[in-house]
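> sharing a sequence plus its predicted fold:
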Amino acid sequence: MSSVNDLLVWYTDIGMTVAIGDTPVDHTKTQPKTVSSARETSRKFTQPDPLPPTPAQPKAALNTTAIAAACNSIDELHQAILNFEGCDLKMTAANTVFCDGNPKAKVMVIGEAPGADEDRQGLPFVGISGQLLDKALASIGLTRSDNVYISNIIPWRPPGNRTPTPHEVALCEPFIKRHIELLAPEILILVGGVPTKSILNTNEGITKLRGRWYTYQSAKSAKPIKAMATYHPAYLLRSPGQKAAVWKDLMMVEDELHALGLR
């Protein structure tokens, strides 16, 4: 019953206080696909403006690229990150935060970096922001125990929950990109500006990037992966008026799950 109450609170927060149709619909069952022209247009795949050419990578970043590439399983990648001593953030963090959720999931959520709660527990998105993320994902039938997998660009908490520096992102980026290759999800949900800019290789802001589908594919990816950018739950706690925008993004994800036969 508590999960039902959580959903009702989420719906109320995003302004869903009235029925949106004349007849009830059981959304737990597959429905005939009747996507509106507006939504169909929004589902077209676009690519953001790429970043300009950058100088050669620092030696440490090249080192993480080689370390990540040598990992042939998620367990090997986890151990490699645990053994890595080349990031100063690890020196001040209590735990290495690697992942949570079902490793067979077809939906992968990627956040920015651990906060204080995540650092203490060693799991991503377990604080207040994580609770909000869980409610949002549950509203479209996604749960950690069943069909979603969660990780971060940065596996160690930046002191004071500050934004990771470009150097820290570049250093850890090969790890998360190899993580994506090994998990091989069908859909990526990028929450916040840092993971969105990193994975999509752009310097555009999250407000411009959210609400559209993109394609992501690395050199070792078996096939292109559909990626959706949306606001970070920590931002929603500061700006609750943006919950409706996230709801729209999640509705697009739910449509895609049906289109891919994952529902």
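That came in fine, so what should we check first?
> for the rest of this, base every contact and every neighbour count on C-alpha atoms.
Will do.
> tally of neighbours for Thr12?
Thr12: 12 surrounding residues under other Cα atoms under 10 Å.
> gap between it and Ala244?
10 Å (Cα to Cα, to the nearest Å).
> same question, Ala138
In terms of Cα to Cα, Ala138 sits 15 Å off from Ala244.
> one more to weigh against that first structure:
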Amino acid sequence: MTSARDARRKEILKELGLTPVWRARTNNSSKSLLQALSPASAGQSNRGEPTCSAPVNAAEDRRFKILRMGWDELEASIAGCIACPLCQSRTRTVPGVGDRNADWLYVGEGPGAQEDATGEPFVGQAGKLLDNMLAAIDLKRGRNVFITNIVKCRPPGNREPAPYEAQQCEPYLARQIAMITPKLIIALGKVAAQNLLGTDASIGSLRGRLHQHSGIPVIVTYHPAYLLRTLTAKAKAWEDLCFARSTMQRLGTAE
């Protein structure tokens, strides 16, 4: 009796173009599950509408988890990260420092030797210059300001981070931005600007206008380390700071 009812049910489902979603586990169950979660099968419904799907590979799964972390879990994850070769030569990770509810977010390139030793971004001569730049527009490290970098480990020899290295650190920065919800992001230098804005344009072409990252205004200026080597650029950096201050004042008025 039961088998006859099951057979009739299957016939009705077949007529309606429906088949049972769940089947008994077989030796190929893992493969079947992966196929079921693939973008081709899970990304759209029968009507072509987007549907929710779980991460389908290790990179997506890692990003999925990072974007749901709180501060303590995030910093612990950064400290133990082995996602790229930078972990092999670091002394300490440098997650960032400052006010976690800051209106201002400053993003640099990556830690240098002193940052690698102390675990804090922008120390040494470049850090002192950044502190002076903040003071020039009535800001102070740790007070309504958060400072971090594109990558959280020092690239050997202070070289620029490789694209793959920046890619592995991107979920960490994305989560920091989501939790801080700054009103304005200041991109310090070419590497920060290009990664935040997804461009290979020069600093010169990006300065002096507002950009967007995740709906947040972005202003591009020179990295303090560059300013130490190129004194003639300091006047342009001052222009950028004035632009940033006036932009923040407008953002405050808009509220």
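Perfect, I can see it now. Everything numeric in this text was worked out from a predicted model, so none of it was measured.
> equivalent range in the second structure for stretch 169-184 of the first structure?
Under TM-score structural alignment, stretch 169-184 of the first structure corresponds to residues 166-181 of the second structure.
> buried ones in that stretch?
Buried residues in stretch 166-181 of the second structure, defined by neighbour count with 16 or more other Cα atoms under 10 Å: 166-177, 179-181.
> stretch 77-85 of the first structure now?
By neighbour count on 16+ other Cα under 10 Å, the buried set for stretch 77-85 of the first structure is 77-78, 80-81.
> quick one: the helices in the stretch 151-263 of the first structure?
With DSSP state H, counting those that start in this stretch as the criterion, the stretch 151-263 of the first structure has helices at 166-183, 193-200, 206-209, 233-238, 243-259.
> quick one: the strands in the stretch 101-250 of the first structure?
107-111, 149-152, 187-191, 213-216, 225-230 (DSSP state E, counting those that start in this stretch).
> in stretch 125-139 of the first structure, what counts as buried?
Quick answer for stretch 125-139 of the first structure (16+ other Cα under 10 Å): 125-127, 129-130, 132-139.
> again, but for stretch 235-247 of the first structure
Using 16+ other Cα under 10 Å as the test for burial, stretch 235-247 of the first structure gives 236, 242-247.
> same check on stretch 211-230 of the first structure?
211-217, 221, 225-230.
> Ile67 of the first structure -> the second structure?
Using TM-score structural alignment, the equivalent of Ile67 of the first structure in the second structure is Lys65.
> mean deviation, the strand or helix carrying that match versus the first structure?
Using DSSP states H and E, the element containing Lys65 of the second structure is helix 58-66. By mean Cα distance after the TM-score superposition for the first structure, the fitted helix 58-66 of the second structure averages 3.6 Å away from its aligned residues in the first structure.
> dump the residue contacts of the aligned partner of Phe125 of the first structure in the second structure.
Aligned against the second structure by TM-score structural alignment, Phe125 of the first structure finds its counterpart in Phe122. When contacts are counted by Cα atoms under 8 Å, 6 or more residues apart in numbering, Phe122 of the second structure is found next to 111, 115, 128, 130.
> now with 10 Å, please.
Residues in contact with Phe122 of the second structure (Cα atoms under 10 Å, 6 or more residues apart in numbering) are 94, 96-97, 108, 110-112, 114-115, 128-131, 147-149, 224-225.
> can you select the buried ones among those for me in PyMOL?
To isolate the buried subset of the contacts of Phe122 of the second structure in PyMOL, counting by 16+ other Cα under 10 Å, use the following:
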select buried, resi 94+96+97+108+110+111+112+115+129+130+131+147+148+149+224+225
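> thinking again about what came up before, and the match of stretch 169-184 of the first structure, how far from the chain's centre?
In terms of Cα atoms, centre = their mean, to the nearest Å, the centre of stretch 166-181 of the second structure is found 3 Å from the chain centre.
> out of the helices of the stretch 151-263 of the first structure, which gets nearest to Lys104 of the first structure?
Lys104 of the first structure sits nearest to helix 166-183 of all the helices of the stretch 151-263 of the first structure, at 7.4 Å, using Cα to Cα.
> mind giving me the packing neighbours of that closest one?
With contacts taken as 3 or more Cα pairs under 10 Å, 6 or more residues apart in numbering; DSSP states H and E, helix 166-183 of the first structure sits against helix 59-69, helix 74-83, strand 107-111, strand 149-152, helix 193-200.
> the fourth one maps to which residues in the second structure?
So that's strand 149-152 of the first structure. Using TM-score structural alignment, strand 149-152 of the first structure pairs with 146-149 in the second structure.
> what sits up against that stretch?
With Cα under 10 Å, 6+ apart, stretch 146-149 of the second structure has contacts from 94-111, 120-122, 140-141, 166, 169, 173, 176-177, 180, 182, 185-188, 191-192.
> just stretch 225-239 of the second structure next, same as before
122, 124-127, 129-130, 133, 136-137, 188-189, 204, 207-208, 220-224, 240-245.
> that one maps to which residues in the first structure?
Mapped onto the first structure using TM-score structural alignment, stretch 225-239 of the second structure covers residues 234-248.
> what distance separates the start and the end of the matching stretch?
With Cα to Cα applied, stretch 234-248 of the first structure spans 18 Å between its terminal residues.
> how distant is that stretch from the center of its chain?
From the chain centre to the centre of stretch 234-248 of the first structure is a distance of 15 Å (Cα atoms, centre = their mean).
> just the helices in the stretch 1-150 of the second structure please.
Taking DSSP H, counting those that start in this stretch as the criterion, the stretch 1-150 of the second structure contains helices spanning 2-15, 29-36, 39-42, 58-66, 71-79, 113-118, 124-136.
> compare these and give me the one nearest Ala254 of the second structure.
Taking Cα to Cα, helix 124-136 is the member of these nearest to Ala254 of the second structure, at 22.9 Å.
> how big is the offset of the closest one relative to the first structure?
Averaged out, helix 124-136 of the second structure is 0.8 Å away (mean Cα distance after the TM-score superposition for the first structure).
> what's the angle from that helix to strand 184-188?
Put simply, helix 124-136 of the second structure runs at 150 degrees to strand 184-188, going by axes from the mean of the first three to the mean of the last three Cα atoms, to 10 degrees.
> next one: helix 124-136 of the second structure to chain centre, how far?
For helix 124-136 of the second structure, the distance to the chain centre is 24 Å (Cα atoms, centre = their mean).
> give me the contact list for it.
So helix 124-136 of the second structure is contacted by 106, 112-115, 120-123, 138-141, 145, 188, 223-228, 237-238, 241-242, 245 (Cα under 10 Å, 6+ apart).
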